[in-house]
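Novice: could you work out the structure for the sequence below:
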Amino acid sequence: MRTVSRPFPIAGTALSSPCPGQRTGRPFRAEDVPSALEDELWDIESATRDPATGHYWLGFENFHAILRYTPGHAPDAMRVLEGEVGWPSNAGAEAMIRLADGRFVVLPEGGDEGLVFASDPVLGASAEPFDFRRPVPGYAATDLAQLPDGRVLLLMRDTVFAIPPFETLIAIGPPPRAGEAWTPRLALRLDPVIPSENYEGLAVRPLEDGRVAVWLMADDNLSVLQRTLLAKLVFDSSAERD
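Specialist: Modelled structure (predicted):
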């Protein structure tokens, strides 16, 4: 799914992608990156943040770029995965998370293989694959978030013959590990709970009572048939069934 909003500072001479036709997984510092494709890096699909430093990372489609920004929103470094992965141009880093232990996890839209980086991918950490086994066939990953207890929530979406044409669910599981199969289990189908829409964003925040607020964000794709929505759920681990 494509968006055209640019809420982060991308344009300008500070940072952009490599020259046309160049394929590389080499990390770049901002001052070393040419500006030939700066207009191509507009389709932000994923975002994650280090709460300790304030740095954040954005994942882009088309060239499968990961860009890092400083707490002051200045572009800092980037890595282009286009030459390392076989993802379609419009099915790039759809879901990305920096885990509490410093590892990064990236899932492409509709793919059955994800990547784990032992540390910051823009600093050259190796991309190690893992098998992704979907809890429900047909659903594609759209975002990831880590709970305070270490488990990972996975937002997933399927397209159906309806208006809006989406069904959504949340899955849960331990963090993925390189070289192992990741099999999160179905936790909740969202369609009976909140309005059906194109939910692509997921965030969590601990509450004072020990529960966790789970925020969901829907993208309208500039369509008159879709809506931009923000929904809040509450996750209570004490109410889980074995």
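
Novice: going forward, measure contacts and count neighbours with C-alpha atoms only.
Specialist: Fine.

Novice: find the nearest non-adjacent residue to the most centrally placed residue in the chain, please.
Specialist: Residue closest to the average C-alpha location in the chain (CA atoms, centre = their mean): residue 95, at 2.2 Å. Nearest residue to residue 95, sequence neighbours excluded (CA to CA, 6 or more residues apart in numbering): residue 143, at 4.2 Å.

Novice: so what touches the helix or strand where residue 205 lies?
Specialist: Element membership for residue 205 (DSSP states H and E) is strand 199-206. Contacts to strand 199-206, defined as CA atoms under 8 Å, 6 or more residues apart in numbering, come from residues 46, 142-148, 155, 157, 168, 212-219.

Novice: ok, stretch 223-238 next?
Specialist: With CA under 8 Å, 6+ apart as the contact definition, stretch 223-238 has outside contacts at 163-164, 194, 197-198, 210-220.

Novice: show me the two of these that sit farthest apart.
Specialist: Using CA to CA, the contacts of stretch 223-238 reach their maximum pairwise distance at 163 and 210, which is 36.8 Å.

Novice: here's the other one to compare against:
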Amino acid sequence: MAVLLILLIVGYCAWAWDEGPNRFPAPAMTVALRAERIAIDPAGVAPLRLVGAWRLTADDRRFGGLSALATDRGRLLAMSDSGVAFRFSPPGLGDGRVAIADVGDGPGSPLLKQNRDSESLARDPYGRGWWVGYEGRNTVWLYDRGFRRRLGSIEFGKKRWPRNVGIEAMLADRGHLILLPEGGGELVDVAQGQARPSPLRGTDSRISDTVRLPDGTVLVLLREVGLSGFRTALGVLTKDDGGWTITRRVPLDLGPFANAEGLAVQPLGQGATRLWVVTDDNFQPPLTTMLFALDLPPGGWPGKN
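Specialist: Reported below is the predicted structural model:
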């Protein structure tokens, strides 16, 4: 019954996606962030080490829908799938508050969620601010550090990807934007004003996010939903003569209601690396906003081919 409920929720959200007005911009606020520890089996994420798992709540109707994640000066930066940015310290650190701000500009009317379906986030390698990918509009925008002003954008056209399978993950390197559509099957390298698609293999699951580890390894967050609920895994993105492939997967048992959509990396010093995974609650219970901290084992990424 619980799994059937998940499927109904996912189906309902897909149906309601175009309805509107369904987005309500509000002034920037800083409110208390509650982080309730939750229990998961550490063996379910091995050989990664479980540092902690929390359920996050805040007294602002905009908090939720977290679909992209990054680290920024020791804090976590999350983006919702309706164009809202959240900045907060990891649980147990900082002041226990979250700064909430609507992105100052974006594609289309700000009253329609489908126009502000921000699903991917990447730091600009030139220090100008942040790249945000809007899945519903097939476009990426460059903002200043506070998301107040657009500095540039790249349009791919409404018909480039079908609804709900567009840009879901993004990496920004000097001179390149690497885009991963949620539906898989291809990787798009944007350089010098040209978008060059390449085949992507190993994507039987939906792509949720991607990060580059300090040693250069690129991880991809993978997610699918079935009769047993949500299933999550991390895999390595590698390039070969035929295009790109996702290999060396490590399954993550985060629970059947863990709709994992955001992934961030945090170097800890002395070669240690922490991964942060956040879930999207879709603003529909029983899904909730959960945050997981996972440390890589010594020696780097453990996944096997």
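
Novice: coming back round to it: the residue nearest to the centre of the first structure pairs with which position in the second structure?
Specialist: Per TM-score structural alignment, the equivalent position to residue 95 of the first structure in the second structure is residue 169.

Novice: its match reaches residue 180, doesn't it?
Specialist: Yes - with contact defined as CA atoms under 8 Å, residue 169 of the second structure reaches residue 180; the gap is 5.1 Å.

Novice: mutual contacts of those two, please.
Specialist: Common neighbours of residue 169 of the second structure and residue 180 (CA under 8 Å, 6+ apart) are residue 207.

Novice: before we move on, back to that, top of the contacts of stretch 223-238 of the first structure by neighbour count?
Specialist: Within the contacts of stretch 223-238 of the first structure, most neighbours by other CA atoms under 10 Å means residue 198, with 26 neighbours.

Novice: gap between the closest residue to that one other than its chain neighbours and residue 166 of the first structure?
Specialist: In space, and not counting its chain neighbours, residue 198 of the first structure is closest to residue 218: 5.0 Å by CA to CA, 6+ apart. Residue 218 of the first structure is 11 Å from residue 166 of the first structure, where distance means CA to CA, to the nearest Å.

Novice: equivalent analysis for residue 188 of the first structure, please.
Specialist: Distance, residue 188 of the first structure to residue 166 of the first structure, by CA to CA: 15 Å.

Novice: when the two are compared, which one has more neighbours?
Specialist: More crowded of residue 188 of the first structure and residue 166, by other CA under 10 Å: residue 166, with 17 against 14.

Novice: alignment lookup: the more buried one to the second structure.
Specialist: Counting by TM-score structural alignment, residue 166 of the first structure corresponds to residue 230 in the second structure.

Novice: isn't there a strand covering its match?
Specialist: Yes - the assignment for residue 230 of the second structure by DSSP: H, G, I helix; E, B strand; the rest coil puts it in a strand.

Novice: can you tell me the closest non-neighbouring residue to it?
Specialist: residue 256 (4.9 Å).

Novice: how many neighbouring residues does that neighbour have?
Specialist: Using other CA under 10 Å as the criterion, residue 256 of the second structure is surrounded by 18 other residues.

Novice: contacts only, for it.
Specialist: Taking CA under 8 Å, 6+ apart, we find residue 256 of the second structure in contact with 3, 228-231.

Novice: who's in contact with the helix or strand hosting the residue nearest to the centre of the first structure?
Specialist: For residue 95 of the first structure, the host element (DSSP H and E) is strand 93-98. For strand 93-98 of the first structure, the external contacting residues (CA under 8 Å, 6+ apart) are 45-50, 59-61, 64, 104-109, 141-146.

Novice: alright, I will stop here.
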